[in-house]
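**Student:** The following comprises the amino acid sequence and a computationally predicted model.
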Amino acid sequence: MNPAAQEPVPGPAPEGTPLYVHLPFCTAKCHYCDFFSVADEGQDIGGMIDAILAEAELRAPRRPRTVFFGGGTPSLLSERELTRLLDGLDALTGFRASALEVTAECNPESLDRAKARTLLGLGVRRLSIGVQSLRPEVLELFGRVHSVDDSFRAYEAARAAGVQHVNLDLIFAVPGQSVEEWESDLSRVLALGPDHLAAYNLAFEEETRFKRWLDEGRLVAAPEEVELAMFAATRRIAEGFGLAPYEISNYAAPGEECAHNVNYWRNGPYLGLGPSAVSKVGQVRAGNPRGIHAYRRFVAAGATAFAFGECLTPRARLAETWWLGLRLAEGVEPAAARATAGCVEDPCPAVHIAEGLAATGHLELAEGRYRLTERGRPVADAVAAEFLTKLPAVPAAGGAPAPARTTGRPDRSPLGAAG
């Protein structure tokens, strides 16, 4: 028997549950990326679409509130492939009539006006374009296959096709990058007029080329003071272009916040389709197999033998609700967090941690919500660690104390999705 089949399995996703679809194909693997992806050359994309639709028939929620197509590079698919996938998903879920937001990630080299019109006609209303840098040498370092001009052309193509909601992705704190270079590049990108910006500091993730190069001394991480200066400059420049910081790394014009990702940060439920996609339904989080062939076998066997599955304890749910929620500018309302976690203690033990962080100036309590302060925002990960490592066991509603165990951060397949 497959041991994974004995892991907890998510129950049926309720109507309206947000839907994530992972399309793993890329032109080439970026050197910093730890998402599951494979080069598209020689791959059976049609077979993958068949598998995703088969999984959707088994597991997908009806009438999802939001849909996010990530990867990989969804824009790499042909018009025919996109039509078959999105028409099939709509027949199974009815997302075109229900979803308030439908996003597709795109890379500049595979997004032109025709592709943007195709996506728009199939129900996608929001595009997230991976610009990443405006420096040719940085794009080469990243292993990107597009040029700087491609990024400008892709943005113009999306707007010319009638796409009204566009996010642009950028990465800062690149080895050798100066604060002045980042400020210049960011200003040039925002001058285009995107509705949303996702600006992430470069992370050296395990099992990536960048991490190996860092360990070998071929790359040197940006100094902390440079990274902090870039973080501060991002907020200042984005606000100057009318984009408000609503999350640590995300900025939006009024009403243009990414609703799909906000659901993640509010620790809401979600259903993931495709290889490596993660689902959180009820108190169970589970992940699909990462490999192409392993994923297709998983679907053929009924999509129940997940690569991993865990029952989230009240302690885990409480810790994650706080660390995710504090990334948002709106912060965390203690009573709502307690209800999400099913914690019966009053006051909730997480409040004691929040009070301590307020005493050190990292959090503030305003209008009944704890929020990161100017001092806390640059060290949001350290603030999160206080909840993930120090929160004691929490009695479950109607039960004995749950084990004092942290699950760590959720898998990045959905949570690391671009804005």
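**Tutor:** Looks like it came in fine.
**Student:** When you work out contacts or count neighbours from here on, use the C-alpha atoms and nothing else.
**Tutor:** Will do.
**Student:** Was I right to think residue 387 contacts residue 323?
**Tutor:** Yes. Contact status for residue 387 versus residue 323: in contact at 6.6 Å, counting by CA atoms under 8 Å.
**Student:** For residue 283, which residues are in contact?
**Tutor:** 10, 311-313 (CA atoms under 8 Å, 6 or more residues apart in numbering).
**Student:** again, only using 10 Å
**Tutor:** By CA atoms under 10 Å, 6 or more residues apart in numbering, the contact list for residue 283 reads 8-11, 269, 310-314, 316-317, 341.
**Student:** Counting only strands, which of the residues you listed make the cut?
**Tutor:** 310-311 (DSSP state E).
**Student:** Doesn't residue 127 lie inside a strand?
**Tutor:** Yes. Counting by DSSP: H, G, I helix; E, B strand; the rest coil, residue 127 is found in a strand.
**Student:** give the contact list for it.
**Tutor:** 68-69, 75, 102-107, 111, 116, 119-120, 155, 158, 163-168, 419.
**Student:** Filter the contacts of residue 283 down to the buried ones, PyMOL style.
**Tutor:** Here is the PyMOL command that picks out the buried ones among the contacts of residue 283, judged by 16 or more other CA atoms under 10 Å:
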select buried, resi 8+9+10+269+310+311+312+313+314+316+317+341
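**Student:** Next one for the comparison:
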Amino acid sequence: MTPAALRRTLSTLFIGGGTPTVLDDLLLHQILTACADVFGFADDAEITLESNPESLVERDLDELRRYGVNRLSIGVQSFNTEELALLGRVHDAHQAERAVQVARRSGIDTISLDMMYGLPGQTTASWRDSLSRAIECSPEHLSIYQLSIDDKTPFFRLHRRGELHLPDEDQILAMDDITMELCTLAGFEQYEVSNFRQPGCGCRHNLVYWRNEEYLGCGAAAVSYLNGERCGRIADPRSYCELIEAGTSPVFSRERLDRQASFRETVIMGLRLNEGISDDRLDQRFGCRLQDIYGAELDTLSADGLLYRDGVRWRLTTRGRKLANVVMRELV
């Protein structure tokens, strides 16, 4: 950690990458106090705590609000109990609804729900019902992700053996349409490929990632991006603590991207946002524009109806947002 990093006041803090609400209030308070002592918080700092429904139901969220937490990200995933069981989640739909009610009564400013579609056995009807129940909870923010099958997981092994019955491509596209329909009717704005907000309620912390700006990560498996260098910390929590207590750096990887690689990364992340990517900002930061790097690739994506130019900004079309992974593969 550089001295310059230590002098930066925090405008956002996201405590997550797990379920920090399993910690008791005292430990969470100590984490927030340490951040305030070392860095300080901006007057309008966004402080987010990641949580699961079962870890919220019985706790005193009023205390967390007094500590400065003003945003909760709740990993609901589904309001269908059978789907939750398949995902290995320990909460049910009733607990999820109750957790949101508890969070709302605490007076925390912003509640975000994580939802997932494309689940085994899920239908368009069950997705419509699950998302409708999420919206009925009146969250200010929704993060809605399609299930991805990672290597070395039980789902991957089942999928490889042909025992995992996932929705087909047509069903996934229909679920995308349902998402846009219900979110739009409820007043949500899609501001990133997988994220929807009520007016003024976007996640400022995640916008830093999507705009490829600098951030500091602390804790096991955390990553920082400072002064053009990305640093990864050891993932095992016990080993991480032992290194810290021994006064040894827990950083195990360092990467400094060259100008073109950093440019491409900034474009790929920025295009996930509905605001798109500004040629002027790219020119100020890297000394070049999209056409300089991609040339004919932009013409092809535009001709295919996936990408368009709006003044000095490049944006994904509505169709392009549905096929964002295809676009990103072309631009990587």
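**Tutor:** Good, I have the coordinates. Since the model is a prediction, treat every value here as computed from it, not as a measurement.
**Student:** picking that back up, got a markdown table for the contacts of residue 283 of structure 1, with distance to residue 80 of structure 1 too?
**Tutor:** Formatted as a markdown table, the contacts of residue 283 of structure 1 follow (distance: CA to CA, whole Å):
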| residue | distance to residue 80 of structure 1 |
| --- | --- |
| 8 | 37 |
| 9 | 34 |
| 10 | 32 |
| 11 | 33 |
| 269 | 31 |
| 310 | 38 |
| 311 | 40 |
| 312 | 40 |
| 313 | 44 |
| 314 | 45 |
| 316 | 43 |
| 317 | 41 |
| 341 | 44 |
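**Student:** The longest helix belonging to structure 1 vs structure 2 - mean distance after superposition?
**Tutor:** The longest helix of structure 1 (DSSP state H) is helix 224-240. Compared with structure 2 after the fit, helix 224-240 of structure 1 shows a mean deviation of 1.0 Å (mean CA distance after the TM-score superposition for structure 1).
**Student:** between residue 387 and residue 323 of structure 1, what contacts are shared?
**Tutor:** Common neighbours of residue 387 of structure 1 and residue 323 (CA under 10 Å, 6+ apart) do not exist.
**Student:** Show me the strands in structure 2, by range?
**Tutor:** 10-15, 41-51, 71-77, 110-117, 141-146, 189-192, 195-197, 223-226, 229-233, 251-256, 277-278, 307-310, 313-316.
**Student:** so where is the fifth one in structure 1?
**Tutor:** Per TM-score structural alignment, the counterpart of strand 141-146 of structure 2 in structure 1 is residues 196-201.
**Student:** Could you see which of the contacts of residue 283 of structure 1 carry over to structure 2?
**Tutor:** Retained contacts for those in structure 2, judged by both residues aligned by TM-score structural alignment, their matches' CA atoms under 10 Å, are 269, 310-314, 317.
**Student:** Any chance of these in JSON lines with distance to residue 356 of structure 1 as columns?
**Tutor:** JSON lines is the format used below for those (distance: CA to CA, whole Å):
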{"residue": "269", "distance to residue 356 of structure 1": "29"}
{"residue": "310", "distance to residue 356 of structure 1": "30"}
{"residue": "311", "distance to residue 356 of structure 1": "29"}
{"residue": "312", "distance to residue 356 of structure 1": "25"}
{"residue": "313", "distance to residue 356 of structure 1": "24"}
{"residue": "314", "distance to residue 356 of structure 1": "21"}
{"residue": "317", "distance to residue 356 of structure 1": "20"}
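**Student:** from those, which is closest to residue 412 of structure 1?
**Tutor:** residue 269 (14.8 Å; CA to CA).
**Student:** quick one: contacts for the equivalent of that closest one over in structure 2?
**Tutor:** Counting by TM-score structural alignment, residue 269 of structure 1 lines up with residue 214 in structure 2. The contact partners of residue 214 of structure 2, by CA under 10 Å, 6+ apart, come to 5, 208, 224-230.
**Student:** any idea how far residue 214 of structure 2 is from residue 226 of structure 2?
**Tutor:** Residue 214 of structure 2 is 5 Å from residue 226 of structure 2, where distance means CA to CA, to the nearest Å.
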